[in-house]
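In: heads up, no residue letters with this:
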């Protein structure tokens, strides 16, 4: 921790430590105790105590009755403001409602970041089984329809720079090599739509299409996801609707 702080002479060490605490807590959903955070980050217990007390007073962290720290509610407010403040995300929430209602399935928006997709927005389907992905989460791009829709807009050489073998498998259906992925991306380019055939989550399938900005480059992608038993009946409608939604969002799309 001290090496990272000293590397930037303009950095504020307390803020860097607070940032490190938030990252640790985001990776441990069950929470962490002061002693665990102190050991993980190499910060002495008295300094960590003062830091956590300050963060707790700001709502950045919360402490349970058994002294376990978790992320605080203030971060949710920050995240909500950030996501909904983006022009494309705002357009998504206004435009995708009709698509969600016509299909009765979950609609999502994401962008490509390196080898991952970063989820930006989500409109849930009106049924009790919910998809695990949420705004702010990341998934390997090769394992999702959203990711494949976006990777297909890149040249093969760029895809090879971002991904290397072996590709991590999230389910038995996940593509395992870059060669296999490139073959599928060629199909995506021809069809204008990408599919996730239970490659990210067993039991769920999806169709996705890219959203283009004014310069013609893909800035995001939208998808419709549904349980396997809905897929055969709704597949054609899902492809048609998600292509149409992507086209509507591509008008003046900016993120």
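Out: Structure's in. What do you need? Computed from a predicted structure; not experimentally measured. Residues are numbered from 1 along each chain as shown.

In: make it CA atoms for all contacts and neighbour counts henceforth
Out: Noted.

In: which residues sit in contact with the residue sitting furthest away from the middle of the chain?
Out: Distance from the C-alpha centroid of the chain peaks at residue 46, with 35.5 Å (C-alpha atoms, centre = their mean). Applying C-alpha atoms under 8 Å, 6 or more residues apart in numbering, we find residue 46 in contact with no residue.

In: what's the spacing between residue 6 and residue 120?
Out: 33 Å (C-alpha to C-alpha, to the nearest Å).

In: Looking at the two, which one has more neighbours?
Out: When residue 6 and residue 120 are compared for neighbours, residue 120 comes out ahead with 24 against 12, by other C-alpha atoms under 10 Å.

In: what's the spacing between the more buried one and residue 183?
Out: In terms of C-alpha to C-alpha, residue 120 sits 27 Å off from residue 183.

In: okay, pairing it with this:
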């Protein structure tokens, strides 16, 4: 894999970051040989680096010697959700809300102007876009992102989007007034939706997960626009709000 230009700092740190990013982008464990091929790094030096990351708990090694993200990554990720055990209880809460059975469910936080996905519960039906932990999408064009923005003051959202704004993956034009209207509506009704945009042929419905200090994340369902039984953007609204409340209960318990 070609480098994008000179970078400051330790080359080993950059290589470690690339290893972690590559594993975060895939659900399956990978061998050192596969990582070497994907990253364009020498297998011998990569094996030494992987060994250090395993020792530090950043990676875990399976019985067949393949590696995946380790338990320490989850502890670090707690910093993104206010130090709460939100990632640990996400799967449990999803399973408890039976109305969302078969739906793709996501947990996201706001990073700059993006919704960054920390956890994904795949649904029964494949989506046009494969969502994995680590994926970032423009907050203004996604249901989870709009929910996260709705937790901020109106003027803060306006200031954040007064300059450069990330482009929609589907080419939808950004309109500040439409974003402000959508976040105001989300505050009023307790959930957000991007169904009218049809971003990447998907519709997302999301609600804020409240912690002791306010919003810690947003949880949402994502469905294909042509999914059978999807009546409109509000189809999963009450169930998603129930899921957000359940997550709040679990992290405060």
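Out: Cool, the structure landed. Here the structure is a predicted model, which is why all the values come from computation and not from measurement.

In: Just the TM-score for the two chains, thanks.
Out: For these two chains in superposition, a TM-score of 0.70 is obtained (TM-score structural alignment, normalised by the length of structure 2); 215 aligned residues with a C-alpha RMSD of 3.4 Å.

In: where does residue 146 of structure 1 land in three-state SS?
Out: Counting by DSSP: H, G, I helix; E, B strand; the rest coil, the backbone at residue 146 of structure 1 sits in helix.

In: Quickly note the distance from it to residue 106 of structure 1.
Out: From residue 146 of structure 1 to residue 106 of structure 1 the distance is 13 Å (C-alpha to C-alpha).

In: What is the longest helix seen in structure 1 packed up against?
Out: The residue-count maximum for a helix in structure 1 (DSSP state H) belongs to helix 228-249. Using 3 or more C-alpha pairs under 8 Å, 6 or more residues apart in numbering; DSSP states H and E, the elements in contact with helix 228-249 of structure 1 are helix 87-103, strand 204-212, strand 218-227.

In: roughly how far is the shortest one from the heart of the chain?
Out: Read that as strand 204-212 of structure 1. In terms of C-alpha atoms, centre = their mean, to the nearest Å, the centre of strand 204-212 of structure 1 is found 14 Å from the chain centre.

In: corresponding residue for residue 112 of structure 2 in structure 1?
Out: Aligned counterpart of residue 112 of structure 2 in structure 1: residue 114 (TM-score structural alignment).

In: Verify the stated contact: that match with residue 162.
Out: Yes. Assessed by C-alpha atoms under 8 Å, residue 114 of structure 1 is found in contact with residue 162 at 6.1 Å.

In: distance between the ends of stretch 107-122 of structure 2?
Out: 12 Å.

In: Please identify the buried residues of that stretch?
Out: Using 16 or more other C-alpha atoms under 10 Å as the burial criterion, the residues of stretch 107-122 of structure 2 that qualify are 107-110, 113-122.

In: Equivalent analysis for stretch 24-42 of structure 1, please.
Out: For stretch 24-42 of structure 1, a neighbour-count test (16+ other C-alpha under 10 Å) marks 24-25, 31-32, 34, 37-38 as buried.

In: rewinding a little: orientation of the longest helix of structure 1 relative to strand 204-212 in degrees?
Out: With axes from the mean of the first three to the mean of the last three C-alpha atoms, to 10 degrees defining the directions, helix 228-249 of structure 1 sits at 10 degrees from strand 204-212.

In: circling back to that earlier point, so the residue farthest from the centre of structure 1 sits in a strand?
Out: No. Per three-state DSSP, residue 46 of structure 1 lies outside any strand segment and is helix.

In: how close does it get to residue 76 of structure 1?
Out: From residue 46 of structure 1 to residue 76 of structure 1 the distance is 28 Å (C-alpha to C-alpha).

In: Then residue 185 of structure 1?
Out: In terms of C-alpha to C-alpha, residue 185 of structure 1 sits 35 Å off from residue 76 of structure 1.

In: between these two, which one's more packed in?
Out: Higher neighbour count among residue 185 of structure 1 and residue 76: residue 185, with 26 against 13, using other C-alpha under 10 Å.

In: check contacts around whichever residue in structure 2 pairs up with the more buried one.
Out: When structure 2 is aligned by TM-score structural alignment, the residue opposite residue 185 of structure 1 is residue 183. For residue 183 of structure 2, the contact set (C-alpha under 8 Å, 6+ apart) comprises 146-147, 149-150, 154, 192.

In: Also residue 89 of structure 1?
Out: 83, 109, 120-121, 255.

In: taking those one by one, which sit in strands?
Out: 109, 120-121 (DSSP state E).

In: Next, format those residues as JSON lines and append distance to residue 128 of structure 1.
Out: Putting those into JSON lines (distance: C-alpha to C-alpha, whole Å) gives the following:
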{"residue": "109", "distance to residue 128 of structure 1": "21"}
{"residue": "120", "distance to residue 128 of structure 1": "22"}
{"residue": "121", "distance to residue 128 of structure 1": "19"}
